[in-house]
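J.: Predicted model and sequence follow; I will ask about them next.
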Amino acid sequence: MSKNLLNLLHHHNAKPIIQAPMAGVQDSKLAIAVCQSGGVGSLPCALISLEKVEQEINAIRIATDMPFNVNFFVHKNPEYTDSVHQNWLKTLQPYYDKLQVDNQNIPLTGGRKPFDKAQAELIAELKVPIVSFHFGLPDDNLLNIVKQSGAKILSTATTINEAKFLISKGVDGIIAQGLESGGHRGIFLDKDLTTQTGTFSLLPNIAKLLKSSNSDVTLIGAGGISDSATVASAFELGAALVQVGTAFLLADECNTTLAHRAMLQSEQAQHTALTNIFSGGIARGIITPLMAELGFINNTAPDFPNASFVLNPLKNADNQTFSSFWAGQNAPLAKTGSAKQIIENLFTKNN
């Protein structure tokens, strides 16, 4: 199956790079720019409506005939009890008091939506070329709807066991997400963070697994890949493609906020950490005072995506203090410029 993925890209003379889908900081504009520059652009769909997904896909199709990727989250919404809510609210109460924000009637809905039947049917109807999933895979019924449409299926593995699971489900590509990676980790089988390894440990081990199992699944390296040297290293360790996120956060076509752009270009970008306080999921971002005050991993934070419910009113009152600034460990290597310039730098030696 995966040879079909590589054949698809080779048929379009695509560069071996996928722009990582980055929910909340990009839309079709970045995906189009990447496709027009010879890469595989990605559209994050976890935060947008079904109607918006269709509009964005149509916009990409009008602008380019290159293959593109659409991405969905497949998390399971956990139970959100009143006790969980009250414990998290108690942790954040000093900030509510300081900002004089009302802590009553907090909306407990919205946010990141898991992949569902309506989305699967839309993707099948629109014949999207590549579909990627984060936090595992949807159930077999939904997965089969996407497969039968002819789409190439990608998903993230953060461990060897997750890679084995994805192989058993017949994916076309495995995105090996190393610990260096910015944003949410795709961890889904075992939430023990000691199982998580760096890109350049994870890649060769998944490559070895694919070889020993005679699998033709395409291996995609992700995490800490921000310049030509790290791109070359990923290929040397067995990746056929690279997926790059943080390096595109400073792209002209990315919707990264001015505050986020400033953080990425400051000395603070040298220090990132994994945290659960913004969404309940484990994600890497530039360290902020809020992360340091609450503890990077706070046990009162509800599971993904529910931690955001109580944090959102504070964010609305003071966006910079209560915002996440997602970034990978090689964020200082990111450069400003167009998506085309960034891709050229990634494939030009000494850049």
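T.: Arrived safely, thanks for sending.

J.: all contacts plus neighbour counts: C-alpha atoms, from now on.
T.: Noted.

J.: Now Ala334: closest residue in space, sequence neighbours ignored.
T.: The shortest distance from Ala334 to any non-neighbouring residue, by CA to CA, 6 or more residues apart in numbering, is to Ala247 (4.6 Å).

J.: can you give me how far stretch 113-133 is from the chain middle?
T.: 17 Å (CA atoms, centre = their mean, to the nearest Å).

J.: what comes into contact with stretch 10-23?
T.: 9, 31, 34, 38-47, 66-67, 70-71, 183, 240-245, 248 (CA atoms under 8 Å, 6 or more residues apart in numbering).

J.: buried residues in it?
T.: Within stretch 10-23, the residues that count as buried by 16 or more other CA atoms under 10 Å are Ala14, Lys15, Pro16, Ile17, Ile18, Gln19, Ala20, Pro21, Met22, Ala23.

J.: Could you do stretch 63-75 as well?
T.: Neighbour-count burial for stretch 63-75, counted by 16+ other CA under 10 Å, picks out Met66, Pro67, Phe68, Asn69, Val70, Asn71, Phe72, Phe73, Val74, His75.

J.: Can you lay out those residues as JSON lines showing distance to Ala229 and secondary structure?
T.: Below are those laid out as JSON lines (distance: CA to CA, whole Å; DSSP: H, G, I helix; E, B strand; the rest coil):
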{"residue": "Met66", "distance to Ala229": "26", "secondary structure": "coil"}
{"residue": "Pro67", "distance to Ala229": "26", "secondary structure": "coil"}
{"residue": "Phe68", "distance to Ala229": "25", "secondary structure": "coil"}
{"residue": "Asn69", "distance to Ala229": "25", "secondary structure": "strand"}
{"residue": "Val70", "distance to Ala229": "28", "secondary structure": "strand"}
{"residue": "Asn71", "distance to Ala229": "27", "secondary structure": "strand"}
{"residue": "Phe72", "distance to Ala229": "30", "secondary structure": "strand"}
{"residue": "Phe73", "distance to Ala229": "30", "secondary structure": "strand"}
{"residue": "Val74", "distance to Ala229": "33", "secondary structure": "coil"}
{"residue": "His75", "distance to Ala229": "34", "secondary structure": "coil"}
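
J.: From the residues you listed, pick the one nearest Thr218.
T.: Closest approach to Thr218 among the buried residues of stretch 63-75 (CA to CA): Asn69, at 14.9 Å.

J.: ok, structure two:
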Amino acid sequence: MVLDELRTPIVLAPMAGGPSTPDLAAAVSQAGGLGFLAAGYLSAADTAERIARTRTLTEAPFGVNLFAPAAPTPTDDYAGYLAELSRDFPVGEPRFDTDDWDAKLDMLVGERVRVVSCTFGCPSVAEIARLHEAGSEVWVTVTSVAEARRAIEAGADVLIAQGAEAGGHRGSFMDRPEDDVTDPLSLFALLQLLVANVNVPIVAAGAIATGPGVAAALSAGAAAAQLGTAFLRCPEAGTAPLLRDAITMDTPTMLTRAFTGRRARGLRNRFLLDHPDAPAAYPEIHYATGPLRAAARAEGNADAVNLWAGQTHTLAAELSAGDLVRQLSEDAKAALKKALSHRIQGC
């Protein structure tokens, strides 16, 4: 298993839409962790090019992340919302697609990358079997015990436990407004539940930004920690300047569907506050809001663009990815040693 080969139990989160680059993935892998490429929003051909580029930068293992497709949303569910947006912003055409799912699976079977991970759902038993035959491990992002059991039944090798603190899109298999009345599980609540109910390796994800945070996840039963926001300020990341600057500010985060139609955590801004009841319609709303997000980035308008980030975003350091991995690893070891030195009362 790839997790057993890593020199340090640190996994790069696959941050689609810009931050993910071959240079970032390779740097994390070269430093002893596991780098990831985000294939979300890319074609199969573009993803293959990024895989090839990464292989020129490192011989170490790395992974590729896919977005599992959902069903299209009826137009009537989101037409009113887009009409409202169009009065104040440039809005594009909503559309549904499968994010080139089938073509990417075919490509990955041929590329034989060490790890293929999946977000927003789980590949079928047959799809996972194809990837296994090609020599790839399959990791699936889960946000509940029920999702974890489904992933294991399908053949997943590793679970990525995503807590509610995590930046970016929720990895839930279903994104239903009626579920919003239930608090999403925090990382450490989810970890404890998974450790008690499943018997496969777990990678912890959700606002982990420091070595002590990594140590805490390992102590709670995770085999590794996955970090995304922590790498946004690394020079190898393709982070937009607006986001690179914004995460240094002490701005609260919140969950929203306003920009994409799927629940995601980002820095609170005017657009999120003005559209608290955006409908669930992904990826239709994602494509429709593309022009307004592009315009906001061009204007440097942080109030009208998605600024995906986890709850500990102010801890992101401006370091090279390799140095960050090494610092996280050293600090995690120190934190574990310190924790073991404390006597539990009564023992």
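T.: Structure received. Please read all numbers here as calculations on a predicted model, not as lab measurements.

J.: And the helices in structure 1?
T.: Assigned by DSSP state H, the helices in structure 1 fall at 2-11, 28-36, 50-63, 82-99, 117-126, 140-148, 160-168, 199-212, 228-236, 258-264, 289-294, 307-317, 339-346.

J.: Among these, which comes closest to Pro332 of structure 1?
T.: Taking those one by one with CA to CA, helix 258-264 is closest: 6.9 Å.

J.: what residue of structure 2 matches up with the residue nearest to Ala334 of structure 1?
T.: Matched across to structure 2, Ala247 of structure 1 falls on Ala230, judged by TM-score structural alignment.

J.: Return the distance of that match relative to Arg87 of structure 2.
T.: Using CA to CA, to the nearest Å, Ala230 of structure 2 is found at 36 Å from Arg87 of structure 2.

J.: Looking at the two, which is more packed in?
T.: Ala230 (27 against 9; other CA atoms under 10 Å).

J.: residues touching the more buried one, list them.
T.: Counted by CA under 8 Å, 6+ apart, Ala230 of structure 2 has contacts Ile208, Ala209, His313, Leu315, Ala316, Ala317.

J.: who wins for most neighbours among these?
T.: Sorting the contacts of Ala230 of structure 2 by how many neighbours each has (other CA under 10 Å) puts His313 first, at 29 neighbours.

J.: Can you tell me what it aligns to in structure 1?
T.: Aligning on TM-score structural alignment places His313 of structure 2 opposite Ala331 in structure 1.

J.: List the single closest residue to Gly281 of structure 1 in space, sequence neighbours excluded.
T.: Nearest in space to Gly281 of structure 1, with sequence neighbours left out and distances taken as CA to CA, 6+ apart, is Phe304 at 4.6 Å.

J.: Return the residues in contact with that neighbour.
T.: Contacts for Phe304 of structure 1 (CA under 8 Å, 6+ apart) come out as Asn77, Pro78, Ser279, Gly280, Gly281.

J.: hmm, try it at 7 Å
T.: By CA atoms under 7 Å, 6 or more residues apart in numbering, Phe304 of structure 1 lies in contact with Ser279, Gly280, Gly281.

J.: in structure 2, what residues pair with stretch 277-292 of structure 1?
T.: Across structure 2, the stretch matching stretch 277-292 of structure 1 (TM-score structural alignment) is residues 258-273.

J.: Can you give the distance of the matching stretch from its chain's centre?
T.: Taking CA atoms, centre = their mean, the mean C-alpha location of stretch 258-273 of structure 2 is offset from the chain mean by 16 Å.

J.: now stretch 84-97 of structure 2
T.: Relative to the centre of its chain, stretch 84-97 of structure 2 is centred 25 Å away, using CA atoms, centre = their mean.

J.: cool, stretch 308-317 of structure 2 as well?
T.: On CA atoms, centre = their mean, the centre of stretch 308-317 of structure 2 falls 13 Å from that of its chain.

J.: Pull the residues that contact that stretch.
T.: The contact list for stretch 308-317 of structure 2, computed with CA under 7 Å, 6+ apart, reads 165-168, 206-207, 209, 229-231, 233, 247-250, 253, 265-267.

J.: Which residue lies closest in space to Asp99 of structure 2, excluding its sequence neighbours?
T.: Nearest one to Asp99 of structure 2, counting by CA to CA, 6+ apart, is Tyr41 at 6.1 Å.

J.: Could you report the neighbour count for that neighbour?
T.: The local packing of Tyr41 of structure 2 (other CA under 10 Å) involves 17 other residues.

J.: To which residue of structure 1 is it aligned?
T.: With TM-score structural alignment as the criterion, Tyr41 of structure 2 pairs with Leu47.

J.: now Arg50 of structure 2
T.: Counting by TM-score structural alignment, Arg50 of structure 2 corresponds to Glu56 in structure 1.

J.: Now do the contacts for its match.
T.: Ser28.

J.: quick one: it from Ile48 of structure 1, how far?
T.: 10 Å.

J.: do the same with Pro21 of structure 1
T.: Using CA to CA, Pro21 of structure 1 is found at 13 Å from Ile48 of structure 1.

J.: Good, wrapping up.
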